[in-house]
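> only geometry, no sequence info:
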């Protein structure tokens, strides 16, 4: 795979000059912040979104102006998306591997290499800032010559080596790459990993008239009814339709689970683990009386804000699902359970580096307990849809199969071909739904793919506890 000029030209702003004490070198503060945050992701397994939140993010990130924050974010996303390729190309230039305690040096090199190999930053600027950074840190000052030599040889040879390195590399930590190959086979796993290298398109769920909004937003309509835009022409808040609440951003795969409930007009529906509210909005627009439950006050505040913009209303409940006791049972429930999020790596390339195989197993256990609780909230005969954005069957197919086998109160309610527009390509022989980033091939990475999701539909037995 050769990285095209278009891929290399990320929309990142120019460097700004900083004058805080010794930080008078233009662009140095941004590179230091990028290395610090990369360390937080790799060494402390801290999610990137939290680190780069404009209100509650890392102090070193918040100290930057908006232009440099965008630059830092672009560097980090790229360094994580191509981490294994960068590691391999750097290793070729080292006489011996860096010692385990040289993590600060490693992060400086990765930040610079991401710019040299993939971003529209002059090679000389990336090298010089990395050397200056190394000199300014007592942990790395004595390695400044090494930083200079390694990065300059990388810049000189990138045209000759990059394509081959990309073709030979699985862009993921071993635990994640091995698990994908075990589950999906080597060919499909490779397709998924290749998809993770590309920035995902932006999908919109619209209240009505997808064709009109595809035209206004500069996109096209997917078979599922989602409007897809390859690359935004402005920030989301500046796009037509935002102010009047005509649409919300929601990956095409994330829009499918709510549709599995079928005709819910006039029914009482519980959206469990509801924030940030995309599925809640779908259920309301389908005519349901929705109770949106989440245990996070912060996330519920975001859900409330989103519904207000959309002009929609739901009963909002702050509660732990495992302890929630409604006055009356619901006609149906949707449980989009917390999971490893391995289906969202295109949007969140930090996920494989902040999670481990043990996390998948731990989260699968939580999902079993949440699902067991969710079925008690629905009336006998009512539907339950269980979903999550994990690629791992431990959180999906295997969990659901085991849950059915161990719970006589639940009846499988498989999806049927042709039942819901656009989802047939994602149906399994068992009547569940499975999507991956390698699915929905539409001619180019900028148009194709969707998040990895699993969803299953079941009913509570009619003779269940009333």
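Noted; the coordinates are in hand. Quick caveat, the model's predicted, so the values are computed rather than measured.
> use CA for all of it now, contacts and neighbours both
Will do.
> can you pull the contacts of residue 438?
188, 191-192, 195, 448-450 (Cα atoms under 8 Å, 6 or more residues apart in numbering).
> Take the residues you listed and keep only those in helices.
Among those, the ones falling in helices (DSSP state H) are 188, 191-192, 195.
> Neighbour-wise, which one of the residues you listed leads?
Counting neighbours by other Cα atoms under 10 Å, residue 192 leads those with 25 neighbours.
> Report whether the expected contact of that residue with residue 441 is present.
No: Residue 192 is not in contact with residue 441 according to Cα atoms under 8 Å; the separation is 11.7 Å.
> can you give me the helices in the stretch 351-466 of the chain?
351-354, 357-374, 397-405 (DSSP state H, counting those that start in this stretch).
> Show residues contacting the lengthiest helix in the chain.
Ranked by residue count and defined by DSSP H, the top helix of the chain is helix 144-167. Helix 144-167 is contacted from outside by 1-3, 85, 88-90, 93-94, 109, 112-113, 116-117, 123, 127-128, 130-132, 134-135, using Cα under 8 Å, 6+ apart.
> Out of the residues you listed, which sit inside strands?
Judged by DSSP state E, strands contain none of those.
> Among those, name the buried ones.
Neighbour-count burial (16 or more other Cα atoms under 10 Å) is assigned, among the contacts of helix 144-167, to 85, 89-90, 109, 112-113, 116-117, 123, 127-128, 130-132, 134-135.
> Tell me which residues touch the closest residue to residue 200 other than its chain neighbours, please.
Nearest residue to residue 200, sequence neighbours excluded (Cα to Cα, 6 or more residues apart in numbering): residue 346, at 5.7 Å. By Cα under 8 Å, 6+ apart, the residues touching residue 346 are 195-200, 437, 451.
> Below is structure B, check it against A:
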């Protein structure tokens, strides 16, 4: 049996090894086997927070290490450093816990002395240096292309937002955002999302069980608004899981078909629909093989997900950009096929939760070149800052937008129509 106080840390270390040693995303890893929900939540929080602050932890640890120890030992050093410096945990308890965890693994037990000595220094003088260090930087494989596209100052601004604990954004089923904001002590964001800065367990919040709302970043809620659905229109949500946009479309009264390749992910869409009392036709299959005619199509295409790293910092650590070219090609093919599914006069919103123009602006521009009968319609959403609209007519969202209110996910979206 794992001693009291160690179970969550041991589970967090296992999650971090899965990302930093095995190169897997947190979503691909099995959930820790912890019977106490509070301990499970703590383990997941520790892992995510360590990944979010890894760059700063490495900068601080570099002051006390002559050379980098093996990756498994670095997991414990980073976990301990972040818990001491960012979470404010008592240093002696963290040091003892990390030494105990080191002893449990053959790959780390020979480094328990190093871990003990280093974390004692972190808990001493290191704690005072923590806040003076720069905001965590993105890994070089991503930082350089983003710097080329946006400039260094913008990348730094995005990194500062991504280092923050992200707020919780909710989409309201009945559209009465102000009432829910007052009930939960939140604020209404542009587009109607309700933002909570302080929150506990999501499923315990008022209105969750009743299906009054669902979790969805404000940026992710805008593509459906751009589509401007009318009641009774036939609508297709390609790549629908986990279902936030499907629920938005259904709540507007559209006749919605939701499609996704993964049976497991579609089961989650059905769970969300059941909770909110909304209806859609669910289809498990390949988006490139789907047939039909629809008034409106939402294509939230598979992408690098680089726009969601403030919520999923494991993306920057488990990926290296090598799969990007394949994603660019897939997005191109999906746009072309989606256009064949539009009824006369129909419209398509193409969107990606990516910061890379190759998965946004460039895809839209290339689609216009491939299709003579295609146009991009300028967005008609009154809350959109004109600076967010790109020359081709799409909307580019970045984490540093509305930074004083907590920022947003990076997104690109464009409303297309056959002429």
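Okay, I see it. What you see is a predicted model, and the numbers here were worked out from it, not measured in a lab.
> TM between them?
A TM-score of 0.95 describes the superposed chains when it is computed by TM-score structural alignment, normalised by the length of the second structure; 417 aligned residues with a Cα RMSD of 1.8 Å.
> ok so, going back, out of the buried ones among the contacts of helix 144-167 of the first structure, who's nearest residue 371 of the first structure?
Nearest to residue 371 of the first structure, judged by Cα to Cα, of those is residue 85 at 39.4 Å.
> residues contacting the closest one?
Contacts of residue 85 of the first structure by Cα under 8 Å, 6+ apart are 165-166, 169, 171.
> Can you tell me how far the aligned partner of residue 136 of the first structure in the second structure is from residue 76 of the second structure?
Aligning on TM-score structural alignment places residue 136 of the first structure opposite residue 104 in the second structure. According to Cα to Cα, to the nearest Å, residue 104 of the second structure stands 12 Å off from residue 76 of the second structure.
> Likewise for residue 342 of the second structure?
Separation of residue 342 of the second structure from residue 76 of the second structure (Cα to Cα) stands at 53 Å.
> Quick one: residues contacting the equivalent of residue 339 of the second structure over in the first structure.
Matched to the first structure by TM-score structural alignment, residue 339 of the second structure sits across from residue 375. Residue 375 of the first structure makes contact with 333, 384, 460 under the criterion Cα under 8 Å, 6+ apart.
> pretty sure the first one is in a strand, no?
Yes: inclusion of residue 333 of the first structure in a strand is indicated when DSSP: H, G, I helix; E, B strand; the rest coil is applied.
> tell me the contacts of the aligned partner of it in the second structure?
In the second structure, residue 333 of the first structure lines up with residue 297, judged by TM-score structural alignment. Contact analysis of residue 297 of the second structure by Cα under 8 Å, 6+ apart lists 235-238, 338, 342, 347-349.
> and what of residue 278 of the second structure?
247, 250-251.
> From those residues, pick the one nearest residue 321 of the second structure.
For the contacts of residue 278 of the second structure, the closest approach to residue 321 of the second structure (Cα to Cα) belongs to residue 247, at 31.5 Å.
> just checking, what residue in the first structure corresponds to that closest one?
Using TM-score structural alignment, residue 247 of the second structure sits opposite residue 281 in the first structure.
> same thing with residue 167 of the second structure?
Match for residue 167 of the second structure (TM-score structural alignment): residue 201.
> Could you report the distance from its match to residue 108 of the first structure?
For residue 201 of the first structure, the distance to residue 108 of the first structure - Cα to Cα - is 30 Å.
> In stretch 366-380 of the first structure, which residues are buried?
Within stretch 366-380 of the first structure, the residues that qualify as buried are 366-368, 370-371, 374-380, counting by 16+ other Cα under 10 Å.
> Need the residues you listed in JSON lines (columns: distance to residue 224 of the first structure).
Converted to JSON lines, those look like this (distance: Cα to Cα, whole Å):
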{"residue": "366", "distance to residue 224 of the first structure": "30"}
{"residue": "367", "distance to residue 224 of the first structure": "27"}
{"residue": "368", "distance to residue 224 of the first structure": "29"}
{"residue": "370", "distance to residue 224 of the first structure": "28"}
{"residue": "371", "distance to residue 224 of the first structure": "27"}
{"residue": "374", "distance to residue 224 of the first structure": "27"}
{"residue": "375", "distance to residue 224 of the first structure": "28"}
{"residue": "376", "distance to residue 224 of the first structure": "31"}
{"residue": "377", "distance to residue 224 of the first structure": "29"}
{"residue": "378", "distance to residue 224 of the first structure": "28"}
{"residue": "379", "distance to residue 224 of the first structure": "29"}
{"residue": "380", "distance to residue 224 of the first structure": "30"}
